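K.L.:
Provide a 3D model corresponding to the input given below.
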Amino acid sequence: MIPESSERDQQVFHRHRPLLFSVAYRVLGTAADAEDAVQDAWIKWSAADRSQVADPKAYLTRIVSNLALERLRSARHKRETYVGPWLPEPILTSGDSAESVVDAESVSMAMLVVLETLSPLERAVFVLKEVFGFSHAEIAEAVERSEAAVRQAAHRAREQVRGRRPRFTVDRSRQREVTERFFAAATGGDVNALMELLSPDVTLWTDGGGKVRQAMRPVVGSATVAAWFAAIGTVAYQGIEPADRKAELAEINGGPGIVFSAPDRVIATLTFDFDADGRITAIHNVANPDKLRAIAEGTAHRLGPR
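P.N.:
The predicted structure follows:
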């Protein structure tokens, strides 16, 4: 039988677990590493003198932020030597009308790609300040830096994100409509319909991680990208014939996306970035099997909580 205090401590941790995953995932960009950081946070929480913890939420956030920072620093070298473009690990999400645009934007593939350009400290500070609304003082305690250092990191991160990630407000219904039209055009091999949905300078990023064959460099331009997707319905992909593949619409990283599956596994995901007119400006195609486990598990994560 679990002692009452231990059961209560488990309940406290379980209550904050979605927040801890949300922080770790945005800092790390991979679901597997985020889950590991949360598990390590549980070990530290279990070993701590919890009678001295006045604010469990702040305490747990501080633990998971530091753990995520450590993991990110060690992961940087692997990402720098990655085969082909490195994209974040996609996750299924379950947004609703109560979720804010900021929550959806902060977990989008495009934003996570931009966050990769920040230093580990800048990334952690940006996530805690801009997404979760922590004060500079709270963040300083969480990442074990001075408040002045945190303010500087926050300013640098904000400027860099603003420069690389102009914000376009495209409502979810419009995003879904364009995604559904793309889905129909791609599965039907309709190049002209695809061209209508794509920005002239659209960029396709493909991540196979050296495990499956993908484009080693970004594919640019509406004609080239449209031809790429129009061919999908007519050729074998990863050795799987079109008749043996299934494509489904799903909410991925806060927006509409597409999941491609074989009878025995998930083989790829697509997510999209849109301009102010609702045209597709970027497509992120993740096919590295090591990055598709979270999608295959089928667990949908909330965009928040704050």
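
K.L.:
for the rest of this, base every contact and every neighbour count on C-alpha atoms.
P.N.:
Will do.

K.L.:
now the closest residue in space to residue 160 that isn't next to it in sequence: how far from residue 106?
P.N.:
Nearest residue to residue 160 in three dimensions, chain neighbours excluded: residue 118, at 7.8 Å (C-alpha to C-alpha, 6 or more residues apart in numbering). Residue 118 is 14 Å from residue 106, where distance means C-alpha to C-alpha, to the nearest Å.

K.L.:
and residue 87, by the same measure?
P.N.:
When C-alpha to C-alpha is the yardstick, residue 87 and residue 106 sit 15 Å from each other.

K.L.:
those two: which is more packed in?
P.N.:
Neighbour comparison, residue 87 and residue 106: the larger count goes to residue 87, with 25 against 20 (by other C-alpha atoms under 10 Å).

K.L.:
which SS state does the more buried one fall under?
P.N.:
Judged by DSSP: H, G, I helix; E, B strand; the rest coil, the three-state class of residue 87 is coil.

K.L.:
the structure of the following sequence is requested for comparison with the preceding one:
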Amino acid sequence: MSDHATDAATEAFVAHRNLLFTVAYEMLGSAADAEDVLQETWLRWVEVDLEQVRDQRAYLVRITTRQSLNRLRTMTRRKEAYVGPWLPEPLLTAPDVAQDVELAESVSMALMLVLETLSPTERAVFVLREVFDVDYDEIAAAVDKSPAAVRQIAHRARRHVDARRP
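P.N.:
Here you go, the predicted structure:
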């Protein structure tokens, strides 16, 4: 890859890094796992021919979603041997807003516990649709399903989440 292409890939990745991190973190519940997914996303992204990519943001979200799904599947297999409850890692952003962080952490914890009951694909669809308002066609491409199947998965995931809301 030429230096110019590497620079363009780097610019695009950096421009969307916060979004990609948030997608991975919301799906995985761990900042460390989200960072690992971003590393894997970067390694795949630098191999892509940018001339062939119509929408860099969508392409990067697709790579991140697929990498997160792979990580979730691996974690599910790993967790079967773990005897304790799974809890998401808190993500602290600013120590001087303790009350806001405490509230956000408790809401985030509750959401992550509910999301834990969803399958990896349901979780990916729910997070991309409900949190990031990604359209069904883009989600379908990211999870390798048809848009109709994604709509059904989203409906089922919303029903599962609603059933567990206090």
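
K.L.:
could I get the TM-score for this pair?
P.N.:
In this superposition the chains share a TM-score of 0.87, using TM-score structural alignment, normalised by the length of structure 2; 156 aligned residues with a C-alpha RMSD of 1.9 Å.

K.L.:
Three-state assignment for the equivalent of the residue nearest to residue 160 of structure 1 over in structure 2, please.
P.N.:
When the two structures are superposed using TM-score structural alignment, residue 118 of structure 1 falls opposite residue 118 in structure 2. Assigned with three-state DSSP, residue 118 of structure 2 falls in the coil class.

K.L.:
can I assume residue 118 of structure 2 is in contact with residue 158?
P.N.:
No. Because the distance of 9.9 Å does not satisfy C-alpha atoms under 8 Å, residue 118 of structure 2 is recorded as not touching residue 158.

K.L.:
now the helices for structure 1?
P.N.:
Applying DSSP state H to structure 1 gives helices spanning 4-28, 31-47, 56-80, 101-106, 109-115, 120-126, 136-143, 147-164, 172-188, 191-197, 222-230, 293-297.

K.L.:
now these as TSV including distance to residue 258 of structure 1?
P.N.:
TSV is the format used below for the helices of structure 1 (distance: least, C-alpha to C-alpha, whole Å):
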stretch	distance to residue 258 of structure 1
helix 4-28	21
helix 31-47	18
helix 56-80	25
helix 101-106	17
helix 109-115	13
helix 120-126	28
helix 136-143	36
helix 147-164	25
helix 172-188	8
helix 191-197	15
helix 222-230	13
helix 293-297	11
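
K.L.:
out of the ones you listed, which gets nearest to residue 257 of structure 1?
P.N.:
Ranking those by their distance to residue 257 of structure 1 (criterion: C-alpha to C-alpha) puts helix 172-188 first, at 6.9 Å.

K.L.:
just tell me the aligned range of that closest one in structure 2.
P.N.:
Applying TM-score structural alignment, one finds that helix 172-188 of structure 1 aligns to no residue range of structure 2.

K.L.:
also stretch 271-287 of structure 1?
P.N.:
Against structure 2, stretch 271-287 of structure 1 falls on no residues (TM-score structural alignment).

K.L.:
okay, now the residue nearest to residue 160 of structure 1: neighbour count?
P.N.:
Residue neighbour count, defined by other C-alpha under 10 Å, stands at 18 for residue 118 of structure 1.

K.L.:
could you do residue 125 of structure 2 as well?
P.N.:
Number of residues near residue 125 of structure 2 (other C-alpha under 10 Å) recorded here: 28.

K.L.:
repeat for residue 144 of structure 1
P.N.:
Residue 144 of structure 1 is flanked by 13 other residues according to other C-alpha under 10 Å.

K.L.:
how close does it get to residue 126 of structure 1?
P.N.:
Between residue 144 of structure 1 and residue 126 of structure 1 the computed distance is 15 Å (C-alpha to C-alpha).

K.L.:
and for residue 69 of structure 1?
P.N.:
Using C-alpha to C-alpha, one gets 12 Å for the distance from residue 69 of structure 1 to residue 126 of structure 1.

K.L.:
again with residue 256 of structure 1
P.N.:
Applying C-alpha to C-alpha, the value for residue 256 of structure 1 to residue 126 of structure 1 is 25 Å.

K.L.:
equivalent analysis for residue 115 of structure 1, please.
P.N.:
For residue 115 of structure 1 relative to residue 126 of structure 1 (C-alpha to C-alpha), the value is 9 Å.

K.L.:
would you mind finding the match for residue 109 of structure 2 in structure 1?
P.N.:
Using TM-score structural alignment, residue 109 of structure 2 pairs with residue 109 in structure 1.

K.L.:
measure that match to residue 26 of structure 1 for me?
P.N.:
Here the distance between residue 109 of structure 1 and residue 26 of structure 1 works out to 10 Å (C-alpha to C-alpha).

K.L.:
which neighbours do these two have in common?
P.N.:
Common neighbours of residue 109 of structure 1 and residue 26, counting by C-alpha atoms under 8 Å, 6 or more residues apart in numbering, are absent.

K.L.:
so which of the helices of structure 1 gets nearest residue 203 of structure 1?
P.N.:
Of all those, helix 222-230 comes closest under C-alpha to C-alpha, at 7.6 Å.

K.L.:
which strands and helices lie in contact with that closest one?
P.N.:
Using 3 or more C-alpha pairs under 8 Å, 6 or more residues apart in numbering; DSSP states H and E as the contact criterion, the elements in contact with helix 222-230 of structure 1 are helix 172-188, helix 191-197, strand 198-207.

K.L.:
onto which residues of structure 2 does it map?
P.N.:
Following TM-score structural alignment, the aligned partner range for helix 222-230 of structure 1 in structure 2 is empty.

K.L.:
so for that helix, what gets flagged as buried?
P.N.:
Applying a neighbour-count criterion of 16 or more other C-alpha atoms under 10 Å, one finds 222-227, 229-230 buried in helix 222-230 of structure 1.

K.L.:
before we move on, the earlier item: neighbour-wise, which of residue 69 and residue 126 of structure 1 wins?
P.N.:
The residue with more neighbours, out of residue 69 of structure 1 and residue 126, is residue 126; 27 against 21, by other C-alpha under 10 Å.

K.L.:
need the contact list for that one.
P.N.:
Taking C-alpha under 8 Å, 6+ apart as the definition of contact, the neighbours of residue 126 of structure 1 are 153-154, 157-158.

K.L.:
thanks a lot, catch you later.
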